[in-house]
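Asks: I would like the atomic coordinates for the input below:
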Amino acid sequence: MENESMVTSMILTAFYEMEDLKYLYFLIFLIVYLTIIAENIILIVVIYVNRALHEPMYIFVCNLAFNELYGSTALLPPILSNLMSSTHEVSLSCCQAQVYCLHTYAINEFTILAVMGYDRYVAICQPLQYHSIMSASKVLKCVVLSWLLPIIAFGLFFVQTLRLKFCGKIIERVYCVNYSLVKLSCADTTISNIIGLFALGVYTFPQLVIILYSYIHILRVCLCSKESQMKALKTCSPHLLAMINYSVGIFFEVCYSRLNMSYIHYGARIYLSLHLSLFPPILNPILYGMSIQAIRVQIFKLAMLKKCNLNIP
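Replies: You can find the predicted model right below:
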């Protein structure tokens, strides 16, 4: 067992299984990261420069895109760096910083999706009062809340992890997570695990209530007429697909963290652990950019304008 005073770094052992194909993995992760950056920046720019898109729904989409950039940047550059490292070792402080960023990203993602679900409920169930209910001040409060809740709530819980002394330094992943750090603690982690489960409920229960409340009322409206069903399907399909994608990622993360996955091929284990941090950032801009007509039209206009400028001698 390591001397707790000597543990100042962590070794991410999953990288050793990638050694033989590390250059291929490096290229794949680099392409994925550049794609995420390009997709989300294009979405943000299109919404920002077009005043017609300065509506609550598009503002929330823009915030979702910012969160995708935040989460993927906390994950992928360190992975690219560690792939080229010979020791696959990261300092404890960098590991802790990554834990904080990735967990706040995940909580923020769910919070923004909950706010977007409420926005869709108001748009479908109370269309005449939509602009009075989703006023500029209320939208601002929702945006601020969606960012402050993860930063403060997880920060208060994460203080306990920062106080831990560690007697081990092996993390069987390609990145750091809080549960992996807690397991390496020299102290009994029973209380930490109980607090962690309680904190998980605090982080997810309010958002889950908002989403369920919103879609129960949307479903009631949908039962009234086929016209309402078509409107709801058209309006909510990107959000529902984003929610499904996020839920799959959470399920994979829980399975990877809590269950024994040693019998599964390392490539599948890497996919399970990365789904939550990679697939929402790469798929959500496509879901919202291509599914929402107003955004899709503006993206096509921007692409055509660029093409015309390139053709000018």
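
Asks: C-alpha only now, for contacts and for neighbours.
Replies: Fine.

Asks: Show me where the stretch 1-150 of the chain has its strands.
Replies: 9-12, 89-91 (DSSP state E, counting those that start in this stretch).

Asks: which residues touch the first one?
Replies: The set of residues external to strand 9-12 that reach it, using C-alpha atoms under 8 Å, 6 or more residues apart in numbering, is 87-93, 95, 169-176.

Asks: Any idea how far that strand is from the middle of the chain?
Replies: Centroid displacement of strand 9-12 relative to its chain, using C-alpha atoms, centre = their mean, to the nearest Å, is 24 Å.

Asks: can you check stretch 118-137 too?
Replies: Using C-alpha atoms, centre = their mean, the offset of stretch 118-137 from its chain centre is 25 Å.

Asks: Looking at the contacts of strand 9-12, which one is closest to residue 276?
Replies: residue 175 (12.6 Å; C-alpha to C-alpha).

Asks: Residue 155 is in what secondary structure piece?
Replies: According to DSSP states H and E, residue 155 maps onto helix 136-162.

Asks: quick one: residue 33 from residue 39, how far?
Replies: The gap separating residue 33 from residue 39 is 10 Å, by C-alpha to C-alpha, to the nearest Å.

Asks: Run a quick neighbour tally on residue 269.
Replies: 17 (other C-alpha atoms under 10 Å).

Asks: got a list of what it touches?
Replies: Contacts of residue 269 by C-alpha under 8 Å, 6+ apart are 256, 261.

Asks: Same question for residue 63.
Replies: 112, 143.

Asks: tell me how far the helix holding residue 155 is from the chain's mean position?
Replies: That offset, for helix 136-162, works out to 14 Å (C-alpha atoms, centre = their mean).

Asks: buried stuff in that helix?
Replies: By neighbour count on 16 or more other C-alpha atoms under 10 Å, the buried set for helix 136-162 is 139, 142, 143, 145, 146, 147, 149, 150, 151, 154, 158, 161.

Asks: and of these, the nearest to residue 224?
Replies: residue 139 (28.9 Å).

Asks: hang on, the earlier thing: is it possible to get the strands of the stretch 1-150 of the chain out as CSV so that each row also shows mean neighbour count?
Replies: CSV is the format used below for the strands of the stretch 1-150 of the chain (neighbours: other C-alpha atoms under 10 Å):
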stretch, mean neighbour count
strand 9-12, 21
strand 89-91, 17
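
Asks: out of these, nearest to residue 117?
Replies: Set against residue 117 and scored by C-alpha to C-alpha, the strands of the stretch 1-150 of the chain come closest in strand 9-12, at 37.1 Å.

Asks: can you pull out the helices in the stretch 1-150 of the chain?
Replies: Along the stretch 1-150 of the chain, the segments classed as helices by DSSP state H, counting those that start in this stretch run 22-49, 56-83, 92-125, 130-133, 136-162.

Asks: Please generate a structure for the following sequence too, so the two can be compared:
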Amino acid sequence: MENYTNTFHFNLTMFVNIGSYRYPAFVLCLLMFAFIVSANIIILLVISQERTLHEPMYMFIALLSVNALYGSTGFFPRFLMDLLSDTHLISRPACFTQIYIIYTYASYEMTILGIMAFDRYVAVCEPLHYHNKMTHKKVCILSAFAWIMPAFSVATCLYLAIRLPLCGNKILKVYCAVWNVAKLSCVSTLISNIVGLLVAVVTVFLPLIYVLYTYCRIIIVCSKMSSEFKSKVFQTCLPHTISFVTFSIAVFCDVALSRIDVEKLNPYLAVILSLEFVLIPPVLNPLVYGLTLPEIRKHILRMWPWFCKQT
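Replies: The predicted model follows:
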């Protein structure tokens, strides 16, 4: 029978010893963090200050930027410290706090992309009813749902993980993750696995299926319309499609990585795959929405002198 251990610290063992290259890596990641913060703040400022952008589509884009700031702030400070450190111990409370932030960030991203798909579906397939269906009250309800539901579902998974008696402290990851903590359990994790599967279905697979369904309907509608209509739909739906596809691929890589023997992979590849969904979406989203949507791009260019004066 295995002995239970009182684990006060976890050891993040996926960090690769890169010697003196840790300093360029630290600078690169710090610059990436600074870009994520500044770019998403610019998107938020533009949307909040321009009354013409106080529409559902742009409000949901603002939610994505808020989520990017939330997830990045919960990940980068600790990661930057670990890059310069020779040891990678993280306390139990800090580990579970990091798990909650990263997992809620991922869940928020998927639910927000899901309600954005609903918004685009109504705008394209039911344009005459758009303003009746996407009222300010409806936007607030959808936004609240996108934040509240993942917060409680992830908290449930985390509660079950915290209660597990552990027989080790080594986490094969560069940040804390529920599945990696569950692998250390001295007892059966059947209940935790079932709850985790249900949470994954609700926060990941249902939004995924719904987004695919809405885009099938949008494609069917567009096939019967003029080229001008198709061009307009393409312009408004492309950023959302890029965000959804890149985030889905990043999440798939992270889930696949947690289910295979990571030690058989190239360590650098394993680190890159594990970091995708906390790095790529926060960097990509402000670029995609800021460059491809004319209204946001126009206002950013108009406000650019003001941003320069502030800095």
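
Asks: Any idea what the TM-score comes out to?
Replies: Put the two chains on top of each other and the TM-score (TM-score structural alignment, normalised by the length of structure 2) is 0.94; 309 aligned residues with a C-alpha RMSD of 1.8 Å.

Asks: how close does the helix holding residue 155 of structure 1 sit to structure 2?
Replies: When structure 2 is superposed, helix 136-162 of structure 1 averages 0.9 Å from its matched positions, counting by mean C-alpha distance after the TM-score superposition for structure 1.

Asks: residues in structure 2 aligned with that helix?
Replies: Using TM-score structural alignment, helix 136-162 of structure 1 lines up with residues 136-162 of structure 2.

Asks: Now the terminal residues of stretch 288-299 of structure 2, how far apart.
Replies: End-to-end for stretch 288-299 of structure 2, by C-alpha to C-alpha: 15 Å.

Asks: in that stretch, what counts as buried?
Replies: Result for stretch 288-299 of structure 2 [16+ other C-alpha under 10 Å]: buried residues 288, 289, 290, 293, 295, 296, 297, 299.

Asks: Columns distance to residue 203 of structure 1 on top of the buried residues of helix 136-162 of structure 1, output as TSV?
Replies: Below are the buried residues of helix 136-162 of structure 1 laid out as TSV (distance: C-alpha to C-alpha, whole Å):
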residue	distance to residue 203 of structure 1
139	21
142	16
143	16
145	13
146	11
147	12
149	8
150	8
151	11
154	8
158	13
161	17
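
Asks: Closest to residue 207 of structure 1 out of those residues?
Replies: Checking the buried residues of helix 136-162 of structure 1 against residue 207 of structure 1 with C-alpha to C-alpha, the nearest one is residue 146 at 10.1 Å.

Asks: Okay, that closest one and residue 65 of structure 1: tell me how far apart.
Replies: Distance from residue 146 of structure 1 to residue 65 of structure 1, by C-alpha to C-alpha: 13 Å.

Asks: Tell me who's in contact with the closest residue to residue 42 of structure 2 other than its chain neighbours.
Replies: Among residues not flanking residue 42 of structure 2 along the chain, residue 300 sits closest, at 7.7 Å (C-alpha to C-alpha, 6 or more residues apart in numbering). By C-alpha under 8 Å, 6+ apart, the contact set of residue 300 of structure 2 is 42, 43, 46, 290.

Asks: Just to be sure, residue 300 of structure 2 is in a helix?
Replies: Yes. Assessed by DSSP: H, G, I helix; E, B strand; the rest coil, residue 300 of structure 2 belongs to a helix.

Asks: any idea how far residue 52 of structure 2 is from it?
Replies: Remark: distance between residue 300 of structure 2 and residue 52 of structure 2 (C-alpha to C-alpha) = 13 Å.

Asks: Could you do residue 36 of structure 2 as well?
Replies: Relative to residue 52 of structure 2, residue 36 of structure 2 is positioned 25 Å away (C-alpha to C-alpha).

Asks: Neighbour count: these two, which is higher?
Replies: Neighbour totals were compared for residue 36 of structure 2 and residue 52, and residue 36 leads with 26 against 10 (other C-alpha under 10 Å).

Asks: and the spatially closest residue to that one that is not a sequence neighbour, how many neighbours?
Replies: Excluding its sequence neighbours, the residue lying closest to residue 36 of structure 2 (C-alpha to C-alpha, 6+ apart) is residue 283, at 5.5 Å. For residue 283 of structure 2, the tally of surrounding residues (other C-alpha under 10 Å) stands at 20.

Asks: what residue of structure 1 takes the place of residue 283 of structure 2?
Replies: Match for residue 283 of structure 2 (TM-score structural alignment): residue 282.

Asks: in which helix or strand would I find its match?
Replies: helix 266-291.

Asks: still on that earlier bit, could the helices of the stretch 1-150 of structure 1 go into JSON lines alongside distance to residue 208 of structure 1?
Replies: Formatted as JSON lines, the helices of the stretch 1-150 of structure 1 follow (distance: least, C-alpha to C-alpha, whole Å):
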{"stretch": "helix 22-49", "distance to residue 208 of structure 1": "25"}
{"stretch": "helix 56-83", "distance to residue 208 of structure 1": "17"}
{"stretch": "helix 92-125", "distance to residue 208 of structure 1": "7"}
{"stretch": "helix 130-133", "distance to residue 208 of structure 1": "21"}
{"stretch": "helix 136-162", "distance to residue 208 of structure 1": "14"}
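
Asks: Identify whichever of those lies nearest to residue 209 of structure 1.
Replies: Among these, helix 92-125 comes nearest to residue 209 of structure 1, with 8.6 Å by C-alpha to C-alpha.

Asks: Return the mean post-superposition distance for that closest one against structure 2.
Replies: Mean deviation for helix 92-125 of structure 1: 0.6 Å (mean C-alpha distance after the TM-score superposition for structure 1).

Asks: Are there helices or strands packed against that helix, and which ones?
Replies: In this structure, helix 92-125 of structure 1 packs against strand 9-12, helix 56-83, helix 130-133, helix 136-162, helix 190-222, helix 226-258, helix 266-291, with contacts taken as 3 or more C-alpha pairs under 8 Å, 6 or more residues apart in numbering; DSSP states H and E.
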